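Undergrad: Below are the sequence and a predicted model; questions follow.
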Amino acid sequence: MSFPPPEAAAAESTRAPSWSAQRLLSSPHRLCFFWAGVQWAVSAGWWAAELLAGPRAGNSQHLVPLVAWHGLWFSLGAMPLFVAGFVFTAGPRWLHTTPIDTRQLCVGVGLFSAGWLLALPLTGVDARAVAAMLLAAAIGQSLLVERVLALLRTGRSGERVHVALITIAMAAMALTLLAAALALATGCVEWLQPLAQAGLWCGPVLVFVAASHRMLPFLGDGLWPALDRGWPHWPLWLLVSLVPVQAVCALLPNMAPLPPWLRFVGFGHLVVVCVASAGLTLRWVGHPAMRTPMLRMLFGAALWWLLALLLLTAAALPALSDESARRLGLAGLHALGMGYLGGTLLTMATRVSAAHQGIARAIDGVARLLYVVLQTAVLARLCALLWPQAASVWLPAAAVAWSFVTAFWLLRHGRWLGQPPRARSRSSQSPIIAAIEKR
């Protein structure tokens, strides 16, 4: 019997393990994150290509409006699968129940992913065919909701609040997709944009507010201890109250003009939430925990939440002109979706996939670079809205930067998700990071 030379054995031991699709079935986050990353990269690449190609000629009533499709896909394309990956990974721990078998998610993830990805080439062919694909995505999302409900039924009652809110958000995303499919099938394409906006609030925003309150310090309790004692979890419920109000404000104008009193109520509500969010977030400025790269990145995302509320509050000023309100409102939505949701998602998805892969230093130079490029994309998108004279430069720049982040994340983390985990190495970390991981 002959043995390989020591040099060959050493090279074999350091070689990266091969990628396997079967590995995606080893845990829920691997399956969900991989297909979420595919959605994220494809949707971003498609939008960048559309903007660089210029306006499309020969619009037809049978085609899907690209701007509305962009809003719907960015709101409800990748996000539901990232959310599923998080909730099926952390949910059993929060509820003290048995982890779910990843194979039980395959049909839901497959239908959802196939529906969105097959809809893309059909957007320029027939809106009714796109409606059928969105219906498939809605069914896939509904199957994932059913699995979360199964977790809730077996979990402890005292730990259900945050998972219940996330479940409601996942159900709202399924209903939004169903409504969008109905709108396309019946030719009511003018409903796509308000549905995308309402779905963003009722889906991803509700999820991230609930998860941030459960896991992160920035939007959590502790600002006013007396209020904490009298109204437990008041920051959570105050921020969650934004969801139905903003969803109604997005959908109602398509049915009837907003009455003046409702605009005043919406403005006052935004002011209250904005002031509370400022107190909750800015108390962490200069905190020693901010020396940790991961917390700095999450804090930067939380600042986008605050800026988004400021822009939305300014847009709701009753005396503002319609065009100014429109631009400020869109700026607020993009600060919310790209800055807060995008920044938090990039940081947490990077951390989760790296930690489960056995990589101790998740926030390395590459992660910081992607985060900086993401911030650049958000700033460029806001410049395109608030400086319309230069929108032809800023808008494609934002799309290309966003596409770079999503494609690079998929190439790097998609490779990890299909490989076996490495031997874990222990490293010192912030006590707050350790607390987050225990949660």
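TA: Received the coordinates, thanks. Remember, predicted model here, so these are calculated numbers, not experimental data.
Undergrad: Please count neighbours and contacts with C-alpha atoms only from this point.
TA: Noted.
Undergrad: which SS class is residue 97?
TA: coil (DSSP: H, G, I helix; E, B strand; the rest coil).
Undergrad: how much space between the residue nearest to the spatial centre of the chain and residue 370?
TA: When C-alpha atoms, centre = their mean is applied to the chain, the residue found nearest the centroid is residue 79 (4.3 Å). Per C-alpha to C-alpha, to the nearest Å, residue 79 is found 18 Å from residue 370.
Undergrad: Then residue 277?
TA: 26 Å.
Undergrad: helix/strand/coil for residue 423?
TA: coil.
Undergrad: correct me, but it touches residue 358?
TA: Yes - under the criterion of C-alpha atoms under 8 Å, residue 423 makes contact with residue 358 at 5.9 Å.
Undergrad: Against that first model, consider the following:
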Amino acid sequence: MSNYRGFAMEYATHPFALLRAPHRIAFLAGLVAALMLMAGWSAELIARHTGTTLTPAIPSLFAHGFLMLYGIFPLFMCGFLFTAGPKWLDAAPPPPWAYLGVPVAMLGGLLVWTVGLSLGPLWLRCGLALYSIGFTGLIASFVRCLLSSQAAERRHAFVVAAAFLLGLAGLGAAWIWLLDNDYRAWTLMRDLALWGFLLPVFLTICHRMLPFFSANVIAGYRPWRPWTLLYAMLGGSLAHGIASQLQIPLWPIDAALALLLGYTSWRWRLVASLNVKLLAMLHLAFAWLPIAFALYTLQGLLAGQGIDTFGYAPLHAITVGFFLTMLIAFVSRVSLGHSGRPLVVSPLLWRLYLTTQVLAALRVATGLIPAVWHPPLYLLVAIGWLLVLAAWGRGLLSSYWRPRADGRPG
């Protein structure tokens, strides 16, 4: 019996259903964090209309950048890696105390950090310390799993581990930012988190999983995922981050990425995926990437002519268009499959997903219209996301603390 299956037999019948699979607690913590942070951002936007702020300890834009990068996605990644990673590697996943302790520490750190936005720097540092402990524990657990594996193919796992180490470096930059109030450290944190950590992890998971899922559904499709594609995508992401730090022109990199990612979306059969909603959710999310880098390219070319336009539209095409909609697609799939329910998108889930696409388009479009329209649209999109996440989470929550619907262990 493999290490992975041995673990499944040992822990999958734990008396507490919440501890029967590693993803349950982490996904639950991720939902709590997402709702908390989106509610906080909505409240901050409402406060701006009265000329006040809810985050006197730190400028709200800086706090928003940190929380949106580190506050939601790593918790869901934790659940995915603790569940799928060991299966990829045929290794024993972390024991219950580890996959309980890591997301609890990360969520606790986010709660303390969020409170610290009003109470002061000491709380911010305590929150960041607790979160950093959890984040480090996640890396240590995954690396232990990786190094104990005898699987023949581990490249995806090594890339993910390296990206998480860059994410940890981003937390180090966040410490410098908080201790010295150094804006340069904040930009380093932002670029490490976005271009060194989050985008490489998402791209690596997509490279491994999207062709596989498509081959299972689309008749006659043979998985296309050459390693050169992954290396080119990762190289482009890292190059963008380095160019951003060096403040040199980015548009040649972005143009190449737009073409590559557009071709990849076509080669992965975006159009054919639309016949199966659960698969279409993944492909539609990925389709935001060529749009994002096309916007970055245009922004760079116009900036070279002295024209400052688009604002944060390209950035939000990645963070909201790609990251958030892909998160909903992947978490929905994992939650359905691992709760013993059919891999079928309900009408409600499909409507919610389409709403996320509309909200992402609105947030991107905000950067393309006159500034006078920005405040109401920011608030509309934030409240829209809060409501969608609440409705989406309500449909998933019971699957985390109840036994599998099919009666199987896990």
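TA: Arrived safely. Note that the structure is predicted; figures quoted are calculated from it, not measured.
Undergrad: Next, the TM-score between them, please.
TA: Once superposed, chain against chain, the TM-score is 0.86 (TM-score structural alignment, normalised by the length of the second structure); 386 aligned residues with a C-alpha RMSD of 2.8 Å.
Undergrad: For the equivalent of residue 233 of the first structure over in the second structure, give its distance to residue 130 of the second structure.
TA: Counting by TM-score structural alignment, residue 233 of the first structure lines up with residue 227 in the second structure. According to C-alpha to C-alpha, residue 227 of the second structure and residue 130 of the second structure sit 37 Å apart.
Undergrad: swap in residue 65 of the second structure?
TA: Taking C-alpha to C-alpha, one finds residue 65 of the second structure at 19 Å from residue 130 of the second structure.
Undergrad: quick one: which of these two has more around it?
TA: Counted by other C-alpha atoms under 10 Å, residue 65 of the second structure and residue 130 do not tie: residue 130 has more neighbours, with 20 against 15.
Undergrad: which residues touch the more buried one?
TA: 105-106, 108-109 (C-alpha atoms under 8 Å, 6 or more residues apart in numbering).
Undergrad: same check, this time on residue 356 of the first structure
TA: Counted by C-alpha under 8 Å, 6+ apart, residue 356 of the first structure has contacts residue 421.
Undergrad: again with residue 257 of the second structure
TA: 233, 236, 290, 293.
Undergrad: and if we set it to 10 Å?
TA: Counting by C-alpha atoms under 10 Å, 6 or more residues apart in numbering, residue 257 of the second structure touches 232-237, 240, 251, 263, 289-290, 292-294, 297.
Undergrad: Those residues: which two are farthest apart?
TA: Using C-alpha to C-alpha, the pair of the contacts of residue 257 of the second structure lying farthest apart is 240 and 263, separated by 19.3 Å.
Undergrad: Compare the two (neighbour count), which wins?
TA: Comparing residue 240 of the second structure with residue 263 by other C-alpha under 10 Å, the one with more neighbours is residue 240, at 23 against 13.
Undergrad: Hmm, that one is touching residue 297, no?
TA: No - counting by C-alpha atoms under 10 Å, residue 240 of the second structure does not reach residue 297; the two are 11.4 Å apart.
Undergrad: Quick check: neighbours shared by these two?
TA: In contact with both residue 240 of the second structure and residue 297: 249-254, 257, using C-alpha under 10 Å, 6+ apart.
Undergrad: Selection in PyMOL covering whichever of the residues you listed are buried, please.
TA: A single PyMOL command selects the buried members of these (16 or more other C-alpha atoms under 10 Å):
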select buried, resi 249+250+251+253+254+257
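Undergrad: Just the ones in helices from the shared contacts of residue 240 and residue 297 of the second structure, please.
TA: 251-254, 257 (DSSP state H).
Undergrad: Turn those into JSON lines, columns for distance to residue 120 of the second structure.
TA: As requested, these are arranged in JSON lines below (distance: C-alpha to C-alpha, whole Å):
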{"residue": "251", "distance to residue 120 of the second structure": "40"}
{"residue": "252", "distance to residue 120 of the second structure": "42"}
{"residue": "253", "distance to residue 120 of the second structure": "40"}
{"residue": "254", "distance to residue 120 of the second structure": "39"}
{"residue": "257", "distance to residue 120 of the second structure": "41"}
